[in-house]
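Asker: Below are the sequence and a predicted model; questions follow.
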Amino acid sequence: MQQTPPSASGRRILIVEDEFIISDTIADQLREQNYIVTGEAISYDEAVELYHKSPPDLALLDIRLSGPESGIDFAHFLRAQKEQIPFVYLTSQVDEQHLALARETFPAGYLSKPVQINSLLTTIDVALHNHQSQQQEETVAVKTGQATHILPLSAIRHLRADHVYVQVSLVDQKPLVLRRSLSDLVSEINHFSIVQTHRSHAVNLQHVTRYEHRTVYIDDDAVPISDKYRDQVLSRL
């Protein structure tokens, strides 16, 4: 008899899988272990709708879905939300190109299809446990060349473009200088709190102390907001 994981009771799982038999089987297995299945989606649009209707604690994502968007696209959607949740990819004969794209979304794990119940429950349990631990100090990954910098989200204050470089202003640390475009860096971080305000500026909303017309302030530092980004900034404040 399969033992119910201690984290299972009441935890909410969204399944995004376009093969009905696989989706239904996973849903039945999860319900037997006292997980709540918030919905089963076969496409990106349906997954977004179900997410907003009943926010999950974790999502299981098939990389390939019905329709033009993929599970990877939905992973980017999840990464852009204010409330972050872990997600696990369901894979089956996926080419290296798609796996490389999947890795860039920083999933909590992978499960090969057909999914085995023991692997399913263990992976979900570990993902939820790790996410809960990480919530105590949320981090973001920033790539530069062959290196990846793991930074506490709360340490990032302001990002400023300077020609082909971006200077990342950090709390109580020397700035980090990266040879990147600002828009690419913001897209890579892909976090609700990191928002571009101007062609040359982005801020961490956690450090914004006030907003005045076309300017946000981080303590006494004024950061401009251009017309292009104004609506996006205001929607997140």
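Answerer: Yep, it's here.

Asker: Please count neighbours and contacts with C-alpha atoms only from this point.
Answerer: Will do.

Asker: The residue nearest to the spatial centre of the chain and Val171: what is the separation?
Answerer: In the chain, the C-alpha nearest the mean C-alpha coordinate belongs to Arg79, at 2.0 Å (C-alpha atoms, centre = their mean). Arg79 sits 23 Å away from Val171 when distances are taken as C-alpha to C-alpha, to the nearest Å.

Asker: go on, Asn204?
Answerer: Computed with C-alpha to C-alpha, the distance linking Asn204 and Val171 is 11 Å.

Asker: So for these two, which residue has more residues nearby?
Answerer: More crowded of Asn204 and Val171, by other C-alpha atoms under 10 Å: Asn204, with 20 against 14.

Asker: second one coming, line it up with the first:
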Amino acid sequence: MQIHRILIAVPQTAVAKLLRSHLQQWGYRIIEIATSRREAEELYKITQPHLTLIDLSDEHPEEGVAFARFVRSQKNVSPFIFLSYTPDRRLIELIKETLPAGFVSKPVNAQLLHASIVLALHKHAAQQPTGPALTLTRGDDTQIIPLKKILYLEADHIYVQVHTAEGKRILQRRSLTDLMDQLPAGDFVQTHRSFAVNIRLLSRWDNKFVYVGEHAVPLSRSRRKEVLAVLSGVAGSA
């Protein structure tokens, strides 16, 4: 059984210690108690918790929201749960944008907190792909796409369209270079200044195009030699 690491980002020491006591009884491992946003960010980067409890204090709730945004910006995002008294409408809007895994009202009911943690960890684990994947975000929507389902990438000015095996086109406001940096060099190759393909899914190629199923992806003259060398190596190792 995996022992989950949980970070407590709560400025009130007494509250944090009470939460730690509950969590330890439930078998969780507590990384540390962070009493400030800076401390919480440092601990998160160093320890990579499986889940974080984030307090929204009455005095400075924006600190908790800012930390949640930091967590959401990380490459490996783990779920987090907010702890707060009844929030006003403005705070609800701020909270919503961070996509929390849950919200528990204060004073904290131990049983409800336990249930929220169990469900958040289970949902996060269920959403993880079974193989390498690319995380794509647009607004409040985050998608984790297995690499084996990405056919090719198509750049269009300041955007890139990610074409998937299901026929979806997922638009990203990022450069093709940025996306390629996150993909394994052995699986994807850039065939044109505006295109890159999943070489594991290619069906055939010639001097002008590479083909992913019925999709013909341009092969530029300047990249032809490099791409064909890569594809020949893949074919030879198959």
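Answerer: Happy to help now that I have it. As the structure is a prediction and not an experimental result, all values here were calculated from the model.

Asker: Work out the TM-score between the chains.
Answerer: Once superposed, the chains reach a TM-score of 0.64 (TM-score structural alignment, normalised by the length of the first structure), with 188 aligned residues with a C-alpha RMSD of 3.5 Å.

Asker: returning to what we had before: what do Asn204 and Val171 of the first structure both touch?
Answerer: Listed as contacting both Asn204 of the first structure and Val171 by C-alpha atoms under 8 Å, 6 or more residues apart in numbering are Ile156, Arg157.

Asker: residue boundaries of the helices in the first structure?
Answerer: Residue ranges of the helices in the first structure, as given by DSSP state H, are 20-32, 44-53, 71-79, 96-103, 117-134, 182-189, 227-236.

Asker: could I get the ones you listed as TSV with distance to Gly109 of the first structure?
Answerer: What follows is those, written out as TSV (distance: least, C-alpha to C-alpha, whole Å):
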stretch	distance to Gly109 of the first structure
helix 20-32	16
helix 44-53	19
helix 71-79	12
helix 96-103	10
helix 117-134	7
helix 182-189	19
helix 227-236	29
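
Asker: Single out the most deeply packed of those.
Answerer: Mean neighbour count (mean count of other C-alpha atoms under 10 Å) peaks for helix 71-79 among the helices of the first structure, with a mean of 21.

Asker: what range in the second structure does that one sit on?
Answerer: Helix 71-79 of the first structure lines up with residues 64-72 of the second structure when matched by TM-score structural alignment.

Asker: likewise stretch 25-44 of the first structure?
Answerer: On the second structure, the counterpart of stretch 25-44 of the first structure by TM-score structural alignment is residues 18-37.

Asker: Run through who's touching that stretch.
Answerer: Stretch 18-37 of the second structure is touched from outside by 3-13, 16, 40, 43, 47, 49, 63-64, 66-67, 110, 114, with contacts defined as C-alpha under 8 Å, 6+ apart.

Asker: Same check on stretch 154-164 of the second structure?
Answerer: Contact with stretch 154-164 of the second structure is made by 149-153, 168-176, 194-196, as judged by C-alpha under 8 Å, 6+ apart.

Asker: neighbours of Gln93 of the first structure, just the number please.
Answerer: A count of neighbours around Gln93 of the first structure, defined by other C-alpha under 10 Å, yields 7.

Asker: What does it correspond to in the second structure?
Answerer: Gln93 of the first structure maps onto Thr86 in the second structure when the alignment is built from TM-score structural alignment.

Asker: thinking that match is in contact with Phe103, fair?
Answerer: No - taking contact to mean C-alpha atoms under 8 Å, the distance of 10.3 Å between Thr86 of the second structure and Phe103 leaves them out of contact.

Asker: quick one: common contacting residues for the two?
Answerer: Shared between the contact lists of Thr86 of the second structure and Phe103 (criterion: C-alpha under 8 Å, 6+ apart) there are no residues.

Asker: Would you mind measuring from the equivalent of Arg11 of the first structure over in the second structure to Arg37 of the second structure?
Answerer: Matched to the second structure by TM-score structural alignment, Arg11 of the first structure sits across from His4. Taking C-alpha to C-alpha as the measure, His4 of the second structure falls 22 Å from Arg37 of the second structure.

Asker: repeat for Phe67 of the second structure
Answerer: In this structure, Phe67 of the second structure and Arg37 of the second structure are 6 Å apart, going by C-alpha to C-alpha.

Asker: and if you look at Ser73 of the second structure?
Answerer: From Ser73 of the second structure over to Arg37 of the second structure (counting by C-alpha to C-alpha), the distance is 15 Å.

Asker: How about Gln182 of the second structure?
Answerer: With C-alpha to C-alpha as the criterion, Gln182 of the second structure and Arg37 of the second structure are 28 Å apart.

Asker: So for stretch 3-12 of the second structure, first residue to last residue, what's the gap.
Answerer: Counting by C-alpha to C-alpha, the length from the leading to the trailing residue of stretch 3-12 of the second structure is 26 Å.
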